[in-house]
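In: for reference, the sequence and a predicted model appear below.
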Amino acid sequence: MNSYTRIPLTELGSGELESYDTQVILNDDFQDTHGRRFSYLRLSITDVCNFRCDYCLPDGYQCLDKTEPLSLEEIRQLAQTFAAHGTRKIRITGGEPVLRKDLPDIIAALKQTPGIETVALTTNGYKINQHIDSWKAAGLDQLNVSIDSLDPKVFQTITGHDRLQEILTGIDRAFELGFKDVKVNAVLLKSHNANELNSFLNWIKTTPVTLRFIELMETGQNPDYFAKNHLSGEQIKQQLLANGWQQKIRNKDAGPAQEFDHPDYRGSIGLIMPYSKDFCSSCNRLRITALGKLHLCLFGEQGYDLRHLMAEGKQAELETAIQGLLRDKKATHFLHDGQTGAIQHFAQIGG
């Protein structure tokens, strides 16, 4: 049932959004004015990262705000609100979420939220062998691990860590524990892994992961790096199609990847191409930062502070605020115009 409420949206975005009276329609699902429904929430639980990936944090993590990240109770309240309005999948991101010692508790809280069907985790693989059993026991459904190169030396050059074999062993452990949906993310980088397609293909010949190639995206701090390293995923797509790979139908709660499979390979391939035509037309996700700000788009101009509404007894206000802000969600990002929004690096928001 729809409810109609006239309330002032005050204090959102710590003054970034003016107070105004408006009629807000709360539907069963959160949706924007372009008809897109949001069944998928990307939830950052920390902006701290211990890797130094040269496309994201080449100088390592710099602490700019010592405010504590969202608490377990705030996360629980947030999950209940989103689940009540159509969100069925929550992905835990960072920074590096493994650095939070209460990660298993967070996974369990999300998994136990009525309406949430899938809890996923994106990690750089740090100490994955030490933790994955507890993640599985807590209810984790999906695992995404970042591996930008299968060459140990190149991997260390990109990340600043010699942990490739440890991470690969952790993925093997994930299969032993029964994970059915393991994804490996690799950012396409002209100066590092442009010649590794065959190596990756050989790996997924016998390894049942979904390998996702992600086009490098421009941020506020990497314009020169972007210009030197950006590769289009379109050439990989055409190569796959020419070699018998078939594009799969996209699930409603899936991410933005175009996915392909081949009868001779146990693994599959996904391509995330934010510069492709109509990339934003199927957008189904919203983002909450570790400090409780709602980002309508990864490349939006600002985040809106909702943390003061993530408390028991304020769910109705939180619902109304989110739906009101969705009225401002644009039809597309403006990456093609060189507008990268407020984001300086992906650890800020969680990618």
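Out: Great, that's in hand.

In: can we go C-alpha only for contacts and neighbour counts from here?
Out: Will do.

In: gap between residue 97 and residue 30?
Out: Per Cα to Cα, to the nearest Å, residue 97 is found 26 Å from residue 30.

In: let me fix that, I meant to ask about residue 205.
Out: The value you get for residue 205 to residue 30, if Cα to Cα is used, is 40 Å.

In: alongside the first one, take a look at this:
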Amino acid sequence: MKVSNMRRCVSKFTADWHMCFRNLNFFLVGFVGSSSVSRNFVAERSFSSHAAPKTYASSSAKLADDQTTDNSVSDMLVDSFGRLHTYLRISLTERCNLRCQYCMPSEGVELTPSPQLLSRSEIIRLGNLFVSSGVNKIRLTGGEPTIRKDIEDICLQLSSLKGLKTLAITTNGITLARKLPKLKDCGLTSLNISLDTLVPAKFEFLTRRKGLERVMESIDAAIALGYNPVKVNCVVMRGFNDDEICDFVELTREKPINVRFIEFMPFDGNVWNVKKLVPYAEVMDRVVKRFPDIKRLQDHPTETAKNFKIDGHCGSVSFITSMTEHFCAGCNRLRLLADGNFKVCLFGPSEVSLRDPIRSGADDEELREIIGAAVKRKKAAHAGMFDIAKTANRPMIHIGG
């Protein structure tokens, strides 16, 4: 009995210590993030008199939502820098019904044979493993996740996992309007729709397919079904759609849309060039000139986006600055690829297979050890912008959006 009591005491001490360490780390992340705002670009200072103060007064309350209250968060999800990973992105397929130039090489990609992709039962098993260890948000990606025939069943089973608070999807919206009512019934709580232009001819050029009207229908369908906000992801590329920035902002005037401007990122085969990159500072400068009543919102320490609200607009505007102002210090994201490989950093080439151990008979504890070891190897930050462009990495369609 004495030995048993001692083990329980040690276990409780260890769990409490990890929780305190994580909270301290998140406080420091929030402090650093807050300090960095004062060094932000000239455009942001130009409306500082209108901007909301960049503080994290309520961060602790929000962080409590990211953690289970019974100290059951697994050490598997904590890296060597104290970052707790509560957000898992699962790619359901490498296939897509568009051929976006920044996602897929012009010559196409070699797809993984179907038998080598994760089955539904394998996805659910791994989803359960992560959620039972502390993950509370899952996002389904692709390829185009809605073209997977069993997506409704996957959503239904994942949304039923105890401890999961958010089940989201990133989609190109081509088939979403038709499928969304059922997906919502199956537990889909949040969605992002990728849309990079509002001009039909540009849409066809970029995606190598027609379909702008169907995407707009999906946005309206999501609003009608009560999704709020409906997030619209726009990758800004110089000479292609940077003249539409304010047109996208106008989408937020009357509708609960969160337009998210994303800096153009390098992946294998997408012919990335720094000249195509439109930095956050430049995009913001254009927005401020047209919409001077824009105000900074308070961001969660693990947020990838800088979030803003414009007076009189129903929706909001955000900026994802992966290239010019990375957010690695607060990263809480992990990725499970369609072929079962596990990836701890979007820009890191390192991957480890979870599919192979599963099919070799590994039990959950063995899988946790593999996952935990990979998480512990995660670096403090990804390489600089130009080093990323030189680093071998898979095409985005393989990784998952």
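Out: Arrived safely. Computed from a prediction, not measured in an experiment: that's the story for all the values here.

In: just give the TM-score of the two.
Out: Once superposed, the chains reach a TM-score of 0.87 (TM-score structural alignment, normalised by the length of structure 1), with 327 aligned residues with a Cα RMSD of 2.1 Å.

In: more neighbours, residue 205 and residue 30 of structure 1?
Out: residue 30 (26 against 17; other Cα atoms under 10 Å).

In: over in structure 2, tell me which residue corresponds to the more buried one.
Out: Aligning on TM-score structural alignment places residue 30 of structure 1 opposite residue 77 in structure 2.

In: distance of the equivalent of residue 331 of structure 1 over in structure 2 from residue 17 of structure 2?
Out: Per TM-score structural alignment, the equivalent position to residue 331 of structure 1 in structure 2 is residue 380. Noted for residue 380 of structure 2: a distance of 21 Å to residue 17 of structure 2, by Cα to Cα.

In: which one's more surrounded, these two?
Out: Using other Cα under 10 Å, the more surrounded residue of residue 380 of structure 2 and residue 17 is residue 380, with 15 against 12.

In: can I assume the more buried one sits in a strand?
Out: No. Counting by DSSP: H, G, I helix; E, B strand; the rest coil, residue 380 of structure 2 is not part of a strand but coil.

In: right, and it touches residue 331 too?
Out: No. The pair formed by residue 380 of structure 2 and residue 331 falls short of the contact definition of Cα atoms under 8 Å, at 9.4 Å.

In: wouldn't residue 195 of structure 2 be in contact with residue 232 here?
Out: Yes. With contact defined as Cα under 8 Å, residue 195 of structure 2 counts as touching residue 232 (6.4 Å).

In: more neighbours: these two, which one.
Out: residue 232 (25 against 22).

In: list the contacts of that one.
Out: With contact taken as Cα atoms under 8 Å, 6 or more residues apart in numbering, residue 232 of structure 2 is in contact with 192-195, 257-260.

In: so can I have JSON lines of those showing distance to residue 248 of structure 2?
Out: Listed next are the contacts of residue 232 of structure 2 as JSON lines, based on distance: Cα to Cα, whole Å:
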{"residue": "192", "distance to residue 248 of structure 2": "15"}
{"residue": "193", "distance to residue 248 of structure 2": "13"}
{"residue": "194", "distance to residue 248 of structure 2": "12"}
{"residue": "195", "distance to residue 248 of structure 2": "10"}
{"residue": "257", "distance to residue 248 of structure 2": "10"}
{"residue": "258", "distance to residue 248 of structure 2": "10"}
{"residue": "259", "distance to residue 248 of structure 2": "7"}
{"residue": "260", "distance to residue 248 of structure 2": "9"}
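
In: which of the residues you listed show up in structure 1 as well?
Out: Using both residues aligned by TM-score structural alignment, their matches' Cα atoms under 8 Å, structure 1 keeps these contacts from the contacts of residue 232 of structure 2: 192-195, 257-260.

In: of the residues you listed - the most surrounded one?
Out: Neighbour max across these (other Cα under 10 Å) = residue 259, 29 neighbours.

In: can you tell me what that one aligns to in structure 1?
Out: Using TM-score structural alignment, residue 259 of structure 2 lines up with residue 211 in structure 1.

In: which SS state does that match fall under?
Out: Residue 211 of structure 1 - assigned by three-state DSSP - is strand.

In: isn't it up against residue 266?
Out: No. Counting by Cα under 8 Å, residue 211 of structure 1 stays clear of residue 266, with 11.0 Å between them.

In: what do the two both touch?
Out: By Cα under 8 Å, 6+ apart, the residues touching both residue 211 of structure 1 and residue 266 are residue 204.

In: show me where the stretch 151-300 of structure 2 has helices.
Out: Along the stretch 151-300 of structure 2, the stretches classed as helices by DSSP state H, counting those that start in this stretch are 151-159, 176-185, 200-207, 212-224, 245-254, 280-290.

In: quick one: which of the ones you listed is nearest residue 341 of structure 2?
Out: helix 151-159 (18.5 Å; Cα to Cα).

In: for the closest one, packing partners?
Out: Under the contact criterion of 3 or more Cα pairs under 8 Å, 6 or more residues apart in numbering; DSSP states H and E, helix 151-159 of structure 2 touches helix 120-132, strand 166-171, helix 176-185.
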